[in-house]
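A.B. asks: everything below, folded, please.
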Amino acid sequence: MKVKIKKYTAVATWRWENSTSDDVCGICRVQFDGTCPNCRFPGDDCPLLNGKCGHSFHLHCVNDWIQTESSRGLCPMCRQKFEFDSGP
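C.D. replies: Coordinates of the predicted model:
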């Protein structure tokens, strides 16, 4: 049996990865259970912060990011206005 393809249409999709399902900080790329670049030991008062956009970061990383002029208050992953998610 031979099959002859006369025509095909390729379809592709993509999406931003959601950091809450990821286990690394979107800024420093260090695992959440590790230390951010500003901390010496895991758990040094550097909690995980979630944005309303769904991305998560170390406290120190997102604070440093928001204070830079180039951030303009936007999420470094999706470029939406970054607002902290206070939870359900």
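A.B. asks: only C-alpha atoms for contact and neighbour calcs from this point on.
C.D. replies: Noted.
A.B. asks: neighbours of Asp44, how many?
C.D. replies: Using other C-alpha atoms under 10 Å, Asp44 has 11 neighbouring residues.
A.B. asks: next, the second sequence, to be compared with the first:
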Amino acid sequence: MKVKIKGWKGVATWKWVANDENCGICRMPFDGCCPDCKKPGDDCPLVWGECSHCFHMHCIVKWLQSQPVNQQCPMCRQEWKFNNR
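C.D. replies: From the prediction side, this is the model:
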């Protein structure tokens, strides 16, 4: 018996792999996007700090701009440094 495939449609999904499900600043899911973005994905990336906390890039940038003297992680209050994995 032979089977002939007439058509094939591939389906894929993606998911950010983070230490939490939601951004600690905007509380939106990482699978979605921050309040400033319209679509999730490359335009709304996640960033990690050396403290291993993860946020939407736009959220942490706004947070750091609002903290001109002591730029700290909003979760653990350690000095914020981007983790260059």
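A.B. asks: superposing both, give me the TM-score.
C.D. replies: These two chains, once laid on top of each other, score a TM-score of 0.73 by TM-score structural alignment, normalised by the length of structure 2; 68 aligned residues with a C-alpha RMSD of 1.6 Å.
A.B. asks: just confirm Asn63 of structure 1 is within a helix.
C.D. replies: Yes - using DSSP: H, G, I helix; E, B strand; the rest coil, the secondary structure at Asn63 of structure 1 is a helix.
A.B. asks: what residue lies at the spatial centre of structure 2?
C.D. replies: Leu46 (2.7 Å; C-alpha atoms, centre = their mean).
A.B. asks: map it across to structure 1 for me.
C.D. replies: Counting by TM-score structural alignment, Leu46 of structure 2 lines up with Leu48 in structure 1.
A.B. asks: who's in contact with its match?
C.D. replies: Phe32, Ser56, Phe57, His58, Leu59 (C-alpha atoms under 8 Å, 6 or more residues apart in numbering).
A.B. asks: could you do Leu49 of structure 1 as well?
C.D. replies: Ser56, Phe57, His58, Leu59, Phe84, Asp85.
A.B. asks: make JSON lines from those and add distance to Gly43 of structure 1, neighbour count and secondary structure to it.
C.D. replies: Below are those laid out as JSON lines (distance: C-alpha to C-alpha, whole Å; neighbours: other C-alpha atoms under 10 Å; DSSP: H, G, I helix; E, B strand; the rest coil):
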{"residue": "Ser56", "distance to Gly43 of structure 1": "16", "neighbour count": "27", "secondary structure": "strand"}
{"residue": "Phe57", "distance to Gly43 of structure 1": "14", "neighbour count": "28", "secondary structure": "strand"}
{"residue": "His58", "distance to Gly43 of structure 1": "11", "neighbour count": "28", "secondary structure": "strand"}
{"residue": "Leu59", "distance to Gly43 of structure 1": "11", "neighbour count": "18", "secondary structure": "helix"}
{"residue": "Phe84", "distance to Gly43 of structure 1": "20", "neighbour count": "14", "secondary structure": "strand"}
{"residue": "Asp85", "distance to Gly43 of structure 1": "21", "neighbour count": "14", "secondary structure": "coil"}
